[in-house]
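Trainee: with the input below, show me the fold.
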Amino acid sequence: MQILPASKNDYPEILDVWEASVRATHDFLTEEAILYFKPLILNTFLDAVELLCARDERGAILGFMGVAEESIEMLFIAPDSRGTGIGKALLSYGIEELKATRVDVNEQNPQALEFYEHMGFEVVGRSERDGMGKPYPLLHMKLRDND
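Mentor: Below is the predicted model:
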């Protein structure tokens, strides 16, 4: 597996990974919500972050991460690649290379919360709504200091 920068040519495959991942892990989202977010991901959100992909030996995208202003804005893994260390590799890259120290996690996604806690993050706040004003509570997390 390699972690490499993404290009606009990768966006369709990234969107496929996003949708498959969301359907596998975000059971609190309705079909309507997924269809609402899908064009926003493709046309707005991917351009707003430093975007990196984890690729297999054939170049297929197994997962991706977007970082902006030292915050992990998105981290999604293809369902059949979950539990293989790809998320850990991407997050470690984000922390070490991009100096990411913050992440927001959907409160209704306990697997993500557990993952980030395991990786050294702690909850430091909560919002009732997501960044789009939708009723999906967010937990604000910060990398614990290793002092």
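Trainee: every contact and neighbour count from this point should use C-alpha atoms.
Mentor: Will do.
Trainee: isn't S71 right up against L98?
Mentor: No. The criterion here is C-alpha atoms under 8 Å, and S71 misses it with L98 at 9.0 Å.
Trainee: these two: which is more packed in?
Mentor: Per other C-alpha atoms under 10 Å, whichever of S71 and L98 has more neighbours is S71, with 20 against 17.
Trainee: contact partners for the closest residue to the more buried one other than its chain neighbours?
Mentor: Counting by C-alpha to C-alpha, 6 or more residues apart in numbering, S71 lies nearest to R102, which is 4.6 Å off, once chain neighbours are set aside. Applying C-alpha atoms under 8 Å, 6 or more residues apart in numbering, we find R102 in contact with E70, S71, I72, F121, H140, M141, K142, L143.
Trainee: hmm, try it at 7 Å
Mentor: E70, S71, I72, M141, K142, L143 (C-alpha atoms under 7 Å, 6 or more residues apart in numbering).
Trainee: let me know the secondary structure of the closest residue to the third one other than its chain neighbours.
Mentor: Spelled out, that is I72. Nearest residue to I72, sequence neighbours excluded (C-alpha to C-alpha, 6+ apart): V103, at 5.0 Å. Under DSSP: H, G, I helix; E, B strand; the rest coil, the three-state class of V103 is strand.
Trainee: please give me the structure for this one as well, since I'd like to look at both together:
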Amino acid sequence: MTIRQRIPSDNLALSELWLRSVRATHTFLGEADIQALYPQVRDLYLPAVQVWVEENPDGRPAGFIGIDQDKVEMLFIEPEQRGQGIGTRLLDFVRQRCGPLSVDVNEQNPEAHGFYRHYGFHDTGRSETDGQGQPFPLIHMALAPSSNR
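Mentor: Predicted coordinates for the structure are as follows:
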């Protein structure tokens, strides 16, 4: 599989991947929440960060990661491809470029929290609300500079 930088024409396909992934993993969000976030992801969040895409052999995105400096802002994988190492490869890829990383994880998404802990991140704090002030608590995490992967 190939990892490449996002191009603007990817935004629709990546937004659709985001939608499928969120519906599969973010069970704490209602459909109204997801529908409200969708255009923001497509039109605001994807263009605002550096995004790397892992492609399947047929060119379809298998997953993507969005970073802002050394902070992981988004990491989403096609639901049927979870558990195949895509998230780890994307984290390894950006870590080589950015060094130690940080991430905020929804507290109500224990699978994501476990994934990042398994990768080597540790909890550094907690917020009662998400970045939009919604009542979705976040766990702040950081990857130690000396963490070997």
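Trainee: can you give me the TM-score here?
Mentor: TM-score of the superposed chains, computed with TM-score structural alignment, normalised by the length of the first structure, equals 0.97; 147 aligned residues with a C-alpha RMSD of 1.0 Å.
Trainee: that older thread, so who does the residue nearest to I72 of the first structure touch?
Mentor: S71, I72, E73, H140, M141, K142.
Trainee: wait, what's in contact with the aligned residue in the first structure for L17 of the second structure?
Mentor: If you follow L17 of the second structure across to the first structure using TM-score structural alignment, you land on V17. Listed by C-alpha under 7 Å, 6+ apart, the contact set of V17 of the first structure reads G63, I77, A78.
Trainee: helix or strand for the most centrally placed residue in the second structure, which one?
Mentor: Residue closest to the mean C-alpha point of the second structure, counted by C-alpha atoms, centre = their mean, is L75 at 1.6 Å. For L75 of the second structure, the host element (DSSP states H and E) is strand 71-77.
Trainee: just after that strand, pick out the following helix or strand.
Mentor: By DSSP H and E, the next helix or strand past strand 71-77 of the second structure is helix 86-98.
Trainee: quick check: that following helix compared with the first structure, mean distance?
Mentor: Mean deviation of helix 86-98 of the second structure relative to the first structure after superposition (mean C-alpha distance after the TM-score superposition for the first structure): 1.0 Å.
Trainee: that helix to strand 71-77, inter-axis angle?
Mentor: 150 degrees (axes from the mean of the first three to the mean of the last three C-alpha atoms, to 10 degrees).
Trainee: quick check: S127 of the first structure vs K142 of the first structure, distance?
Mentor: 14 Å (C-alpha to C-alpha, to the nearest Å).
Trainee: between those two, who's got more neighbours?
Mentor: K142 (20 against 16).
Trainee: the residue nearest to that one when sequence neighbours are not counted and Y11 of the first structure, how far apart?
Mentor: Spatial nearest neighbour of K142 of the first structure, chain neighbours left out: R102 (4.5 Å); criterion: C-alpha to C-alpha, 6+ apart. According to C-alpha to C-alpha, R102 of the first structure and Y11 of the first structure sit 24 Å apart.
Trainee: kindly report the same for N43 of the first structure.
Mentor: When N43 of the first structure is compared with Y11 of the first structure (using C-alpha to C-alpha), they lie 9 Å apart.
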